[in-house]
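Visitor: structure for the following, please:
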Amino acid sequence: MKILIVDDHQSLRDLLADHLRRCGFAVEVAGTGGEAIACMQASRYDALILDLGLPDMDGAQILAARNTDRNGSVPCIVLTARDALESRVASLNAGADDYVLKPFAVPELEARLRAVLRRTVPGYQTLSRGNLSFEPASRHAVVAGQVLDLPRREAMLLEEMLRVAPRIVVKDRLEERLYACNESVTLNAIEALVSRLRRKLAMAGADIRIDTVRGLGYRIVMDGSGHV
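Guide: This next block holds a predicted model:
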């Protein structure tokens, strides 16, 4: 799951970004409306956390800017100090999925984010293939009753591949989905992640495996059959 946080208060957006990354999300941040629009034109997000009081434009313009090929249906949580009824109604009518007033508790915002994702992302609660099941909210992966110990990035990789299985996931897409645009990614970062996850699945006795499709990317198949 990839999240964009748009807020001009650097300390707040950094706090939120750090918390959500620890919870297993890939997070990018923007401090202005212009930066947010550029991010949405360049990448696809699963959710948007948006402050209305931006220095260069009103957050309502960002809600309208979601109507792009990449992010037209991205859910949005408005995060603002504007508590007037008119502001809440206008934001919800403009397409916001939730409205959170500042000040707020970070765990509550995380819970609201997960609730929005459950409503808007098919299969968000549990993903299953063969004898493996994965719960995105808790990053809990189980193979035939055995819990897999997956660090954050490996869990994110597994989730991305399960969501599209048996289709191929292009390597460039994995880089986009697993890393923020300002993160440096080594040439073999994805290969190393896939190798570690592949080894853990095999050691746990999973009846699925990760195949490399040379020149394209990776896909999940049933072990021994070539089909999911």
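Visitor: all contacts plus neighbour counts: C-alpha atoms, from now on.
Guide: Noted.
Visitor: and the helices in the protein?
Guide: 10-22, 33-42, 59-65, 85-93, 106-120, 152-164, 171-178, 189-203 (DSSP state H).
Visitor: make TSV out of those and add distance to V74.
Guide: Below are those laid out as TSV (distance: least, Cα to Cα, whole Å):
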stretch	distance to V74
helix 10-22	17
helix 33-42	10
helix 59-65	10
helix 85-93	14
helix 106-120	9
helix 152-164	17
helix 171-178	15
helix 189-203	26
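Visitor: please give the structure of this sequence too, so both can be compared:
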Amino acid sequence: MRIMLVEDDLPLAEALTALLVQSGYAVDTVHDGPSAEALGTAERFDLVILDLNLPEMDGLAVLRAMRARSDDAAVMILTARGTPEDRVRGLNLGADDYLTKPFDVAELEARVRSLLRRQAGLRAAALTVGDVTLDLVSRRCFTSAGALDLPARELALLELLFTRVGKVVSKETIVQSLTSLDDSLSDNAIEQYVSRLRRRLAPHGVTLRTARGIGYYIDKAPGG
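Guide: As a prediction, the model looks like this:
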């Protein structure tokens, strides 16, 4: 899942970026309104975490411009401006959530996961294929034998595939979902991640297949 963080407090932006990247998200960070507008116009994001007090163009103007161009990314407003009037304005302009500073990091992470589940159209808190269950709340993977520990990028790939079971996920979609502008993912790297994930899943009744020249998919039928 890809996130744009718009925050002009540089130490906070750096800390939040590190936290989200460690959780397996692809994060692009900008520090002012015009940069957010330019990046949001050029790239697609699943979630935008948006401060309101931004230089040159405030967060509400960024949000208004997003919705005016039919950008349907989920938006979490993150700001010290927590009056009821501010909340109402943000929500009326199309924000999906509102978190005031200071905030608890665990609450931020939980809200991010919730928004991304909703953005993917998922109502269930967990997805199961074969003997593998992906808990979308904790972002952990389990089998009947216990936890299935996956590196962050493999977990992100598994989440992408599990939320689209039976559908081919193109390499382009994988790159877009798993990388930021400062990152890169070659075809060889994708193949390596897929190969490692396939080996981890196979003993648990999950088949990760290749649609040659297009992308990858997980069978609907467990172990099929």
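Visitor: overlay them and tell me the TM-score.
Guide: Scored against TM-score structural alignment, normalised by the length of the second structure, the superposed chains reach a TM-score of 0.88; 221 aligned residues with a Cα RMSD of 2.2 Å.
Visitor: out of the helices of the first structure, nearest to I77 of the first structure?
Guide: Comparison of these against I77 of the first structure by Cα to Cα identifies helix 106-120 as nearest, at 7.4 Å.
Visitor: distance from the closest one to the second structure after superposition?
Guide: Following superposition, helix 106-120 of the first structure is found to deviate from the second structure by 3.2 Å on average (mean Cα distance after the TM-score superposition for the first structure).
Visitor: can you list the helices and strands that that helix packs against?
Guide: Contacts defined by 3 or more Cα pairs under 8 Å, 6 or more residues apart in numbering; DSSP states H and E place helix 106-120 of the first structure against helix 10-22, strand 98-101.
Visitor: in the shortest one, which residues are buried?
Guide: Of the residues in strand 98-101 of the first structure, those scored as buried under the neighbour-count criterion (16 or more other Cα atoms under 10 Å) are D98, Y99, V100.
Visitor: for the first one, give me its contacts.
Guide: It refers to D98 of the first structure. Counting by Cα atoms under 8 Å, 6 or more residues apart in numbering, D98 of the first structure touches C76, I77, V78, L92, R112, V116.
Visitor: farthest pair in the residues you listed?
Guide: L92 and R112 (14.9 Å).
Visitor: turn the contacts of D98 of the first structure into a markdown table, columns for neighbour count.
Guide: Shown next, in a markdown table, are these (neighbours: other Cα atoms under 10 Å):
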| residue | neighbour count |
| --- | --- |
| C76 | 27 |
| I77 | 23 |
| V78 | 24 |
| L92 | 16 |
| R112 | 17 |
| V116 | 17 |
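Visitor: just those residues now: which is nearest K2 of the first structure?
Guide: C76 (12.5 Å).
Visitor: grab the nearest non-local neighbour of the closest one.
Guide: Leaving aside its sequence neighbours, C76 of the first structure sits nearest to L48 (Cα to Cα, 6 or more residues apart in numbering; 4.6 Å).
Visitor: quickly note the distance from the closest residue to L178 of the second structure other than its chain neighbours to T17 of the second structure.
Guide: Nearest non-adjacent residue to L178 of the second structure, counting by Cα to Cα, 6+ apart: A26, 5.3 Å away. Noted for A26 of the second structure: a distance of 9 Å to T17 of the second structure, by Cα to Cα, to the nearest Å.
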